[in-house]
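Visitor: can't give you the sequence, but here's the structure:
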């Protein structure tokens, strides 16, 4: 017998289909939990921002920095976590990031200054960034080909669900209980601790083991945990050391440009509009509060759910390119139609949330498919970091733009970003449906 971590099996000895199904279900739950936390820590901020600003006597700049701190953390945590995951494996980073998040999140119960709140949410962002860089690759590397799109998409369902649930919980606790903003922000700690415990004992990725030359260990884990036909594809992996520079090589620059630019243009307008849903809707004479914030998030969640059911049937490109053109047109209409009735503006915002969420979900699918294993972590991390530059800019500048330029010009800027993403994906978005990871990466890199 050969023991690898908690996995014990002879090379060539496959476990039952039921065992593998239970393992895959467990892996899916703990991975989508990480995405749930990312949405949660951003969504929970909106409902308590007013009380927190009053208690801490925050300036507009301080509010923007607190809102953007987690995104700045992701900016650095994603590429660092991806680099570490490609160098030392998925499993160690997988456990470290959720542990760091739990500790940092717990500190929110005790913070009483703006500076420390910024620092703590920065640490939480570092952990989430690493989670992105290891979670998506790990899901892609374990998922069966025929389920890969849906399982990667399910992680985005969790993100939108986390954002919506956090907004709801935050609003209810803030309005109907005596819970302070410290406790409301700190509720993410309970989820993080549960995920840490659930991850104990999970195995290393066989694809990563094979890519670094640890082939015997890879075979054992592939037979024990992966679909029966997965070992053949794992054995097509190249044994090669990845590097950051490979992302910009002649072979991989298109992949890097595509996943990074697509991600940037997808999340920049959404983060800005969703985070400040109350103030944006109020500018157009619409009621904000619970109905506004949760409404936009609920419609976005519906868009991701529709993508989940369609992605492995209609393909990636049809869910990526056309919805971006729709969002650009919708935002342009909001920006140009200054005297539009409130109900029309609300419908347009809901359409934007729905279609934006549909294609944004693909930002979590493509990196695992178009990048080879040796740079899958660092490439995913780089794309996530680049996207958070846009998200941070959107969140930080949205209040300033709404106040100085007005709602119309602000929406036109958002429309320009959406059109840029549509054009990029019209050019570069590949169709990877039905291909193994090896086939998808090889087909796009040459």
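Guide: Sure, I can see it. Because the structure is predicted, anything quoted here is derived from the model rather than measured.
Visitor: For the rest of this, base every contact and every neighbour count on C-alpha atoms.
Guide: Will do.
Visitor: top helix in this protein by residue count?
Guide: Counting by DSSP state H, the longest helix found in the chain is helix 373-404.
Visitor: angle of the helix or strand that that one is followed by against helix 373-404?
Guide: Stepping forward along the backbone from helix 373-404, the first helix or strand reached (DSSP states H and E) is helix 407-428. Put simply, helix 407-428 runs at 160 degrees to helix 373-404, going by axes from the mean of the first three to the mean of the last three CA atoms, to 10 degrees.
Visitor: Comparison target, given below:
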């Protein structure tokens, strides 16, 4: 991740001529990756990692409670599913709110909600209270992820947008690794270790203030609300970070229907004539005409919405079905808590190279092929894990599953926001995530039934099948590599 030290001049950095009109979105797309982008990625990524830490911690808490409280598999399923029920609602509502009150506002609010609720969970005196609090935690968690990816997508330069979103998603691995460390060295220590583990989960509440004060609002969102002066100030800040001079005339910043060019303000081009930039040649490439849309199920969007929802549902079913239960399934096999958590930590470490490879491939072979290949690899790895019957095989297959599955998540978060125009981008990504969370709600109940019916072989065979369906659906999505986001 590098910053642009020797930034090109405005004329050289854009494929358009010196006198051509540039919208604010195009001015952002022409920039190199600057320190300002890096700070924004870091701020979003820390929130993302804290989210992952909270989701990961519950798998260790459930395993600890099965030992210290002797909770049943049904109780464990309710604890896990309550959080996912909240995530399903939170993702949908968060996306809708992000299109109405702003991406940054919703992002900071969700951090506050789930941070406080996680801290309160540490004081739970019974299963019922823990279930209720996990639902509230889920509301915040579910809303944060699609909103954060949407906000970052709207600032990342078009030629590396997919890679930047995979970098953002890679923070998930850091959070899950942190959860594994806390689970291994805190949750496993004594009867109240799980309480201290959840108490650490209050960190996001404090971090929400940092996000609220330090992150810019989406320029595209501000423009849809007529807040052009704010939008212009933010764009100029990014241009200054890149060492690129702003256009000489600035009065367009206060004109709702005007855009800026080096020559001064002029009327904005129609949404129907927006051109994409070919990342290889730097020349304008034709893009699909963008018609005004009010719904993600309108004729021009319904096919991509259906495909995206299918991927989200299947990947959630398999990911949460596997990773929430892996520590407990290892305990059921006869491993003690410490060894079970240690195995899980090793498996989790394989997420990092998975993200790294996905980040490289996504700008080489495109979003659709990267997502499809990683989902297919996840299917093979899930089948192998189900048949693993020795410690080396468990670790090897688990690492492969972690590698491919989390690489697929990175590509999925990259492709989602690119499928929708600005007016429904938050709604589209949030609704897909919300639908997917229905599967994560089902998964904790499904695993005990499948394991009881045919051991873990059957459970992971089902996960492998779901990954296969997701791979097929991913291949139906349009390729958006190098294209400007639709307005």
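Guide: Structure received. Predicted, not measured: the structure shown is a model, and the values here were computed from it.
Visitor: Please tell me which residues of the second structure the longest helix of the first structure aligns onto.
Guide: Aligned using TM-score structural alignment, helix 373-404 of the first structure spans residues 422-453 in the second structure.
Visitor: how big's the offset between the matching stretch and the first structure?
Guide: Once fitted to the first structure, stretch 422-453 of the second structure is off its aligned match by 1.4 Å on average (mean CA distance after the TM-score superposition for the first structure).
Visitor: Now do the buried residues in that stretch.
Guide: Using 16 or more other CA atoms under 10 Å as the test for burial, stretch 422-453 of the second structure gives 422-448, 450.
Visitor: again with stretch 357-374 of the second structure
Guide: Buried, per 16+ other CA under 10 Å, within stretch 357-374 of the second structure: 357-363, 366-374.
Visitor: how about that stretch, aligned to which bit of the first structure?
Guide: By TM-score structural alignment, stretch 357-374 of the second structure lines up with residues 306-323 in the first structure.
Visitor: who's in contact with that stretch?
Guide: Contact with stretch 306-323 of the first structure is made by 146-147, 149-150, 153-154, 355-356, 358-362, 422, 425-426, 429-434, as judged by CA atoms under 8 Å, 6 or more residues apart in numbering.
Visitor: Which members of the residues you listed are positioned in helices?
Guide: 149-150, 153-154, 355-356, 358-360, 422, 425-426.
Visitor: Could you identify which of these has the most neighbours?
Guide: Highest neighbour count within these: residue 149, with 30 neighbours (other CA atoms under 10 Å).
Visitor: thinking again about what came up before, out of the buried residues of stretch 357-374 of the second structure, who's nearest residue 98 of the second structure?
Guide: Checking these against residue 98 of the second structure with CA to CA, the nearest one is residue 367 at 24.2 Å.
Visitor: And the closest one, how close does it get to residue 472 of the second structure?
Guide: As judged by CA to CA, to the nearest Å, residue 367 of the second structure and residue 472 of the second structure stand 14 Å apart.
Visitor: Span of the match of stretch 357-374 of the second structure from start to end?
Guide: With CA to CA as the measure, the first residue of stretch 306-323 of the first structure is 13 Å from its last.
Visitor: same check, this time on stretch 282-292 of the first structure
Guide: 9 Å.
Visitor: ok, for the counterpart of residue 193 of the second structure in the first structure, nearest residue in space, not its chain neighbours?
Guide: Taking TM-score structural alignment, residue 193 of the second structure has residue 180 as its aligned residue in the first structure. In space, and not counting its chain neighbours, residue 180 of the first structure is closest to residue 174: 7.3 Å by CA to CA, 6 or more residues apart in numbering.
Visitor: Likewise for residue 321 of the second structure?
Guide: Spatial nearest neighbour of residue 321 of the second structure, chain neighbours left out: residue 443 (4.7 Å); criterion: CA to CA, 6+ apart.
Visitor: Stretch 81-89 of the second structure corresponds to what range in the first structure?
Guide: Using TM-score structural alignment, stretch 81-89 of the second structure lines up with residues 68-76 of the first structure.
Visitor: Sorry, slip of the keys, the one I care about is stretch 125-137 of the second structure.
Guide: With TM-score structural alignment applied, stretch 125-137 of the second structure matches the range 112-124 in the first structure.
Visitor: Can you give the contact residues for the matching stretch?
Guide: The contact list for stretch 112-124 of the first structure (CA under 8 Å, 6+ apart) reads 56, 58, 62, 65-66, 69-74, 100-101, 104-105, 107-108, 111.
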